[in-house]
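Colleague: task: produce atomic coordinates for the following.
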Amino acid sequence: MTLTLSRPELILKLIVEQYLLDGQPVSSKLLADNTQLAVSSATVRNTMMALEQQGLIRSPHTSAGRIPTSAGIRLFIDKMLQLQPLTSFWNNELQRKLVPQLPVSLLCQQAGQLLTNLTGFVAIVSAPKADGRIVRQIDLVRLAADRLLLVVIDEDGDILHRVLHCEMAIDNSTLSKVLCLLNAALGGGGQWQDGIERLGTIMRSETALCQQLLQKVLGQLSLDELQQHQPLVYGQHQLLLTPEYQQNSALQQVMQMLERPDGLMQLLDTVTHDDQPKLLLGKESGFVELSNVSVIVRRYQTQPKRLIALLGPRRMNYARLIPLVDACARQLNLNLNRRQASP
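Modeller: The predicted structure follows:
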């Protein structure tokens, strides 16, 4: 599709595209030499002055070059950006890595890791588990006289397996008793969190080795429940490598926010009210920490609500990355629907 733009819009478009490409201020001479314009340098300079007065571009220092403001980039994205088709390599990677046979947790992990590997930016995925997680099976398997393997399977097919190291040898009667207590607390399709509470009550009434074993199991179950309800964040180290990060200390606040992303997830939750990709550009987020970054986010499931996001510096290749986030969300949605439809 060919865009019909006024001269100021075309000049803004060229400035934004060049800035997103190399991050350098764009001079009037560079623009005047562009064959799309066919106007004099004086005309370009006058138009750039008007764009600056409108708050769409600014001068980062005393040079003649200009860079776009957040408002300028927003206008470019809303009116002038032409999204590019997904590359065959990226599409093949999505098809190969995100398959419906994977348990939900592993599917979410694969999506986040793949997104950051393909882009070099930070990927954020909703917590794999929603409230009301159901335990389908729990078992203790002897590995040695003083070591046991704890195995717990939930309703999504995700498996928790942890080796429990004991201070003394465990006889068969103790192992059988502990396993019976675990099934009483967590078996029969009960909710994970409720089972943890029941197990805590049972543990307090036991003594000696049984109590020690139950305490170890309780610790592993509680830790897994906490981890499964935390957002997944991948590629924080990639942010450290960007030139923008090294030149702007404010971006270091983003790292602190990613360590405790609850506020960010609440923000993303409010903007993902449909199945279209959304873009938060700098200060639009309302968070000071995000004033120098952009976030592309897309909901991929409604019940429970799950989303996937890509966070990076404002100088992103939006034409390629918005379709990638959209395609990743679509693939996740397709796989989750297939899982639910399977017997």
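Colleague: CA only for contacts and neighbour counts going forward, please
Modeller: Noted.
Colleague: would you map the strands across the stretch 1-150 of the chain?
Modeller: Using DSSP state E, counting those that start in this stretch, the strands of the stretch 1-150 of the chain run over 57-58, 67-68, 122-125, 135-144, 147-154.
Colleague: who are the packing partners of the third one?
Modeller: In this structure, strand 122-125 packs against helix 104-119, strand 232-234, helix 236-241, strand 306-313, with contacts taken as 3 or more Cα pairs under 8 Å, 6 or more residues apart in numbering; DSSP states H and E.
Colleague: find out how far that strand is from the centre of the chain, if you would.
Modeller: 2 Å (Cα atoms, centre = their mean, to the nearest Å).
Colleague: ok, the second one next?
Modeller: Once both centres are worked out by Cα atoms, centre = their mean, strand 67-68 turns out to sit 28 Å from its chain's centre.
Colleague: one step back: okay, the helices and strands packed on strand 122-125 in TSV with mean neighbour count next?
Modeller: Compiled in TSV, these are given as follows (neighbours: other Cα atoms under 10 Å):
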stretch	mean neighbour count
helix 104-119	19
strand 232-234	22
helix 236-241	16
strand 306-313	25
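Colleague: would you do the same for the sequence below? I want to compare the two.
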Amino acid sequence: MAHDRRALVLNAIVQDYVKTGEPVGSRVVVERHRLGVSPATVRNDMAALEEQGLIAQPHTSAGRVPTDAGYRKFVDQIAELKPLTRGERAAIEKMLSEAVDLDDVIARSVRLLASITDQVAVVQYPSLRRTAVRHIELVPLSETRALVVIITDAGRVEQRIVTTESGLSDEQFATLRATLNEEISDHQLAELPDALTRVEARLPDELRPAARTVGRALEDTLRNEAEERVVVAGTANLTRYDIDFERTIYPILDAIEEQVVLLRMLAHKEDGLHVGIGSENVSDAFSETSVVSTNYVGADQQTVARLGIIGPTRMDYPATMSSVYAVAKYLSDILSAN
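Modeller: Have a look, this model is predicted:
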């Protein structure tokens, strides 16, 4: 019984501190949350929670504030995500559905996430190391030159002009195009060498040099573009919170400039919603922040990248988690439909 009540007291302290930014006292907990016990009982519960390291008293005679461990306990008890309003869902769907290409949908997603959470938003580009080739188009420019257009299952489009050793007719270009697509479609970068070997084996001798030329261009393009990168929006949202600029915000801004740091921050072995709180985060720069992130998927329902937000530990976790999940879901739906 006492254990259940202490969980309610901890939840009350987290919720009130998130709303007000002020330490929460026992009388406030009793009055606002109607726990059916006296302030003295709540003070005893607070003492027990403090001994467990879940709350702390910043000043003598002051109320309590959650610690990182307290926030972790609170987050781990969230059984269901807070649903977005109909208006929020419609706004997300409308903004993302109007995107014209992958760059546009990523840019819209990061701005949208920053806007609806009032936090710093981070979206990782779909990695060509994890995405597969959906289609290859060969556009003849002359008998010996062609434009190679590579389309991935995550919607990325890459182009390269190649020059063949000998001239090819339109019919030969068509044969090469068809064979490439039959063998290479749905294969990732690491699988391309074997697929290209099968392409050569199927083609007549006169087309094999051209197939090797296109194959090298394909591998080089994907390898060069496979570098992981992220986009960021909403850094100005850091000024909304009572955070020390010199000690906290400046290190965060420096860390946000480092792509490697952001990629490490988003990297998780398992898919799904993840919340990193304070010292749990990979960089000391984020030791006073929380990072809420999740994965999004491509056409084959396989994870292609992650997105998330960086904000103060004093955040509305249920609402933030719901927003991150919702944007990832709509982004996945758009990429899957392409």
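Colleague: care to give me the TM-score?
Modeller: The TM-score (TM-score structural alignment, normalised by the length of structure 2) is 0.70; 277 aligned residues with a Cα RMSD of 3.5 Å.
Colleague: in the stretch 201-343 of structure 1, which spans are helices?
Modeller: Using DSSP state H, counting those that start in this stretch, the helices found in the stretch 201-343 of structure 1 span residues 208-228, 236-241, 243-247, 252-259, 262-271, 318-341.
Colleague: tell me the buried residues in the third one?
Modeller: Think helix 243-247 of structure 1. 244-245 (16 or more other Cα atoms under 10 Å).
Colleague: equivalent analysis for the longest one, please.
Modeller: Counting neighbours by 16+ other Cα under 10 Å, one finds that the buried residues in helix 318-341 of structure 1 are 318, 320-336, 339.
Colleague: circling back: save the helices of the stretch 201-343 of structure 1 as CSV, and put in distance to Gly282 of structure 1 too.
Modeller: Output for the helices of the stretch 201-343 of structure 1, formatted as CSV (distance: least, Cα to Cα, whole Å):
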stretch, distance to Gly282 of structure 1
helix 208-228, 29
helix 236-241, 15
helix 243-247, 13
helix 252-259, 12
helix 262-271, 13
helix 318-341, 14
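Colleague: nearest to Glu9 of structure 1, out of those helices?
Modeller: helix 318-341 (17.7 Å; Cα to Cα).
Colleague: now the closest one, how far from the centre of its chain.
Modeller: Worked out by Cα atoms, centre = their mean, helix 318-341 of structure 1 lies 13 Å from the chain centre.
Colleague: ok, stretch 94-108 of structure 1 next?
Modeller: 15 Å.
Colleague: what of stretch 229-243 of structure 1?
Modeller: 9 Å.
Colleague: next: stretch 67-86 of structure 1.
Modeller: 22 Å.
Colleague: for that stretch, buried residues please.
Modeller: 67-77, 80-81, 86.
Colleague: among the helices and strands packed on strand 122-125 of structure 1, which comes closest to Thr270 of structure 1?
Modeller: strand 306-313 (11.1 Å).
Colleague: most centrally placed residue in structure 1?
Modeller: The residue lying closest to the centre of structure 1 (Cα atoms, centre = their mean) is Ile124, at 1.1 Å.
Colleague: would you confirm that that one contacts Leu310?
Modeller: Yes - using Cα atoms under 8 Å, Ile124 of structure 1 is in contact with Leu310, at 6.3 Å.
Colleague: related to what we said a few turns ago, including distance to Asp269 of structure 1, could the buried residues of stretch 67-86 of structure 1 go into JSON lines?
Modeller: Shown next, in JSON lines, are the buried residues of stretch 67-86 of structure 1 (distance: Cα to Cα, whole Å):
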{"residue": "Ile67", "distance to Asp269 of structure 1": "31"}
{"residue": "Pro68", "distance to Asp269 of structure 1": "28"}
{"residue": "Thr69", "distance to Asp269 of structure 1": "26"}
{"residue": "Ser70", "distance to Asp269 of structure 1": "22"}
{"residue": "Ala71", "distance to Asp269 of structure 1": "23"}
{"residue": "Gly72", "distance to Asp269 of structure 1": "26"}
{"residue": "Ile73", "distance to Asp269 of structure 1": "23"}
{"residue": "Arg74", "distance to Asp269 of structure 1": "21"}
{"residue": "Leu75", "distance to Asp269 of structure 1": "24"}
{"residue": "Phe76", "distance to Asp269 of structure 1": "25"}
{"residue": "Ile77", "distance to Asp269 of structure 1": "22"}
{"residue": "Met80", "distance to Asp269 of structure 1": "27"}
{"residue": "Leu81", "distance to Asp269 of structure 1": "25"}
{"residue": "Leu86", "distance to Asp269 of structure 1": "26"}
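Colleague: restricted to helices, list those residues.
Modeller: 70-75 (DSSP state H).
Colleague: residue in structure 2 matching Ala123 of structure 1?
Modeller: Ala123 of structure 1 maps onto Ala121 in structure 2, with residues paired by TM-score structural alignment.
Colleague: any idea how far Asn237 of structure 2 is from the residue nearest to that match when sequence neighbours are not counted?
Modeller: Taking Cα to Cα, 6 or more residues apart in numbering, and ignoring the residues beside it in sequence, Ala121 of structure 2 has Ile309 as its nearest neighbour in space, at 4.4 Å. From Ile309 of structure 2 across to Asn237 of structure 2, the span is 11 Å (Cα to Cα, to the nearest Å).
Colleague: try Glu22 of structure 2
Modeller: 20 Å.
Colleague: how about Glu182 of structure 2?
Modeller: 48 Å.
Colleague: what of Asp103 of structure 2?
Modeller: 23 Å.
Colleague: and what of Gly21 of structure 2?
Modeller: Taking Cα to Cα, one finds Gly21 of structure 2 at 17 Å from Asn237 of structure 2.
Colleague: do the same with Met46 of structure 2
Modeller: 32 Å.
Colleague: same deal with Asp16 of structure 2?
Modeller: 21 Å.
Colleague: ranges for the strands of the stretch 151-300 of structure 2?
Modeller: So, for the stretch 151-300 of structure 2 - with DSSP E, counting those that start in this stretch - the strands run 157-163, 187-188, 230-233, 274-277, 289-297.
Colleague: pick the most buried one from the ones you listed.
Modeller: strand 289-297 (a mean of 25; mean count of other Cα atoms under 10 Å).
Colleague: what is that strand packed up against?
Modeller: strand 274-277, strand 303-312, helix 317-337.
Colleague: would you mind saying which of those lies nearest Arg177 of structure 2?
Modeller: helix 317-337 (23.9 Å).
Colleague: tell me the average deviation of the closest one from structure 1 after fitting.
Modeller: For helix 317-337 of structure 2, the mean distance to aligned residues of structure 1 following superposition is 1.2 Å (mean Cα distance after the TM-score superposition for structure 1).
Colleague: thanks a lot, see you next time.
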